[in-house]
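# next comes the sequence, and after it the predicted model I'd like to discuss.
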Amino acid sequence: MKSGHGEETNAVRGLELLWGLGERPNRGRRPAFTLEQIVRTAVGIADAQGLAAVSMRRIAERLGCTTMSLYRYVPGKAELLDLMTDAVMGEVPPADAAPGDWRTRLELSARADWGLYHRHPWILRLPAGRPALGPHGFAWYESVLRVLTATGLPPAALVHVFDTVDAYVRGAARDALDAAAVERHSGLTDEQWWAARAHFWDAVFVPARYPMVASLRAAGALHHPRDRGFEFGLRLVLDSIGTFVRNQANGRDETPKRYETPCPQCGNPIPRPASTGRPRTYCSDACRQRAYRARRPRPA
């Protein structure tokens, strides 16, 4: 069984590299390149050929050095990927530096992320839940959170809103980039692919069995540019967040009612007790008294 100490050591070293801490390599002759050049070279390879093409050997060939010399700077590929990710995150402008209200700034930030993913598609192949924890990524995160504080939402809801927008942009970008990759590798556009399958609509598809699909196809709604779909989805997400923010400001409780227990006397929801209180059977004392009187036997 592995102890995990090696991974912990590399994680510490990776954080030191990200934040410019620790000692720089000083053994032997001074090389003709820097850590920044190593990272930028790796980014260039990933942009052109994908993450699978990134290796110490390939980077060493580009820089004209030995593979082992690179390990004086970076302990391994995992740390290199963190450095690459944080380096390109520096391209995203701070969300709170833009003019406008919170929605305008959040929309600009989402578009900036969309552009970043299209310039560096390999970012979407890395796990979003385990960020690089670098200075550029944290500066971006901080700036978006500052924008969202203008909504007046409580801390937990504020983070959920951030996660919702981030997940939408990442998902939409991944779908668009996957479609572009399929088109590039197959040599067929979406229009050409569908044209080659016209037989499906002419001889296989039964409109009476799928009337909704048939009506949407007749209206030309089934096929549209993917960037237009991103615009529609982003507007829908931002509209939903705006409604949620207004409801919170107006004091409306958005907790789902399906988990509330109805009062057996009047049917209204029973208020949840404090964590240390006893569960309530009725919504009010009046309902409890009415239920008590209903259970009492009537005099003959």
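Noted; the coordinates are in hand.
# all contacts plus neighbour counts: C-alpha atoms, from now on.
Will do.
# quick one: residues in contact with the helix or strand where Leu236 lies.
Leu236 is part of helix 226-249, with elements assigned from DSSP states H and E. Residues outside helix 226-249 that contact it (CA atoms under 8 Å, 6 or more residues apart in numbering): 103, 107, 151-153, 161, 165, 168-169, 172, 176, 253-254.
# next up, a structure to set beside the first:
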Amino acid sequence: MAQDEGGAGVDPERLWLRPAEPRRGRKPSFSREAITGAAVALADAEGLDAVSMRRVAASVGAGVMSLYSYAPDKDTLLELMVDHVSAELPTTGPLTGDWRADLKVIAHLQRDHMLRHPWLPAALSTHHTPGPHVLAFLERALVALRPSGLDGAARLEIFAQLTAFVAGHVRHEIGQAEAARSPERAAAEARYLATVAQDGRHPELAEALSAPRRPTDPAATFSRFLNRLVDGLDAG
């Protein structure tokens, strides 16, 4: 996010438990929802660095200062953005009772969600105050994990680990997609690794590179990595 406004930290009680109230005076023609939606649209189109209070204000046809009643700083705006898009995540419907299978479904939902909003993995690394939509999805995940027999603290840890895995994988996936647009770079990297594998100092790498290639479809790769993670979780 563009670094043109400072922030003193987010007060979660004020942000989520008190209604957003504009400053006194003429009623504005926009809302916190409209401001947040404009910021999300900017991030979706141009990335998180493109989002600034000035550009968001221009998008909703407002003065910059008038936005501060709804989002007093960049940190607050980011929290609002994360929760805004989290409303897209489903929080109802039957669960199978197989907590590993249900956890994998949740992870796939998260991946699809982050791919729709490629700025989200980076935002989650600094996101600290879960809003109502984030909490609703967290509650769903904790319910899915209940059959594991783990206590609440362990279930929270597993969900945090899962989310971090999905965010990291999506960032890698996006990076790989961008690299694929440069076949010359990909060919150079392949030649480099082939040369290194033949120098005699990296026998394990040489063996790994000579093994049959796994499917490179992004969804299949994600599922393979996810299975290793979830199937290895200890419910004891």
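Structure received. Please read these numbers as outputs of a predicted model, since none were measured by experiment.
# re earlier: so the helix or strand following the helix holding Leu236 of the first structure matches what in the second structure?
Following helix 226-249 of the first structure in sequence order, the next helix or strand is helix 285-295 (DSSP H and E). Alignment note (TM-score structural alignment): helix 285-295 of the first structure is unmatched in the second structure.
# and which of the contacts of helix 226-249 of the first structure is nearest to Arg290 of the first structure?
Asp253 (28.3 Å; CA to CA).
# so where's the longest helix in the second structure?
Once the second structure is assigned using DSSP state H, the helix that runs over the most residues is helix 152-180.
# I'd like the next helix or strand past the one helix or strand Thr9 of the first structure maps to.
In this assignment (DSSP H and E), Thr9 of the first structure forms part of helix 5-18. Using DSSP H and E, the next helix or strand after helix 5-18 of the first structure towards the C-terminus is helix 35-49.
# check which residues of that following helix are buried.
By neighbour count on 16 or more other CA atoms under 10 Å, the buried set for helix 35-49 of the first structure is Leu35, Ile38, Val39, Arg40, Thr41, Ala42, Val43, Gly44, Ile45, Ala46, Asp47.
# need these in a markdown table with distance to Arg72 of the first structure, can you?
A markdown table is the format used below for the buried residues of helix 35-49 of the first structure (distance: CA to CA, whole Å):
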| residue | distance to Arg72 of the first structure |
| --- | --- |
| Leu35 | 10 |
| Ile38 | 11 |
| Val39 | 14 |
| Arg40 | 17 |
| Thr41 | 16 |
| Ala42 | 16 |
| Val43 | 19 |
| Gly44 | 21 |
| Ile45 | 20 |
| Ala46 | 22 |
| Asp47 | 24 |
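# selecting buried members of the contacts of helix 226-249 of the first structure in PyMOL, what would you type?
Buried members of the contacts of helix 226-249 of the first structure, defined by 16+ other CA under 10 Å, are picked up in PyMOL with:
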select buried, resi 103+107+151+153+161+165+168+169+172+176
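# and the contacts of helix 226-249 of the first structure, which two are the farthest apart?
Ala176 and Asp253 (36.7 Å).
# hang on, Ala87 of the second structure packs against His133?
Yes - applying CA atoms under 8 Å, one finds Ala87 of the second structure in contact with His133, separated by 5.2 Å.
# between these two, who's got more neighbours?
A count of neighbours by other CA atoms under 10 Å puts His133 above the other of Ala87 of the second structure and His133, at 19 against 14.
# the first structure: which residue goes with that one?
Per TM-score structural alignment, His133 of the second structure is aligned with His136.
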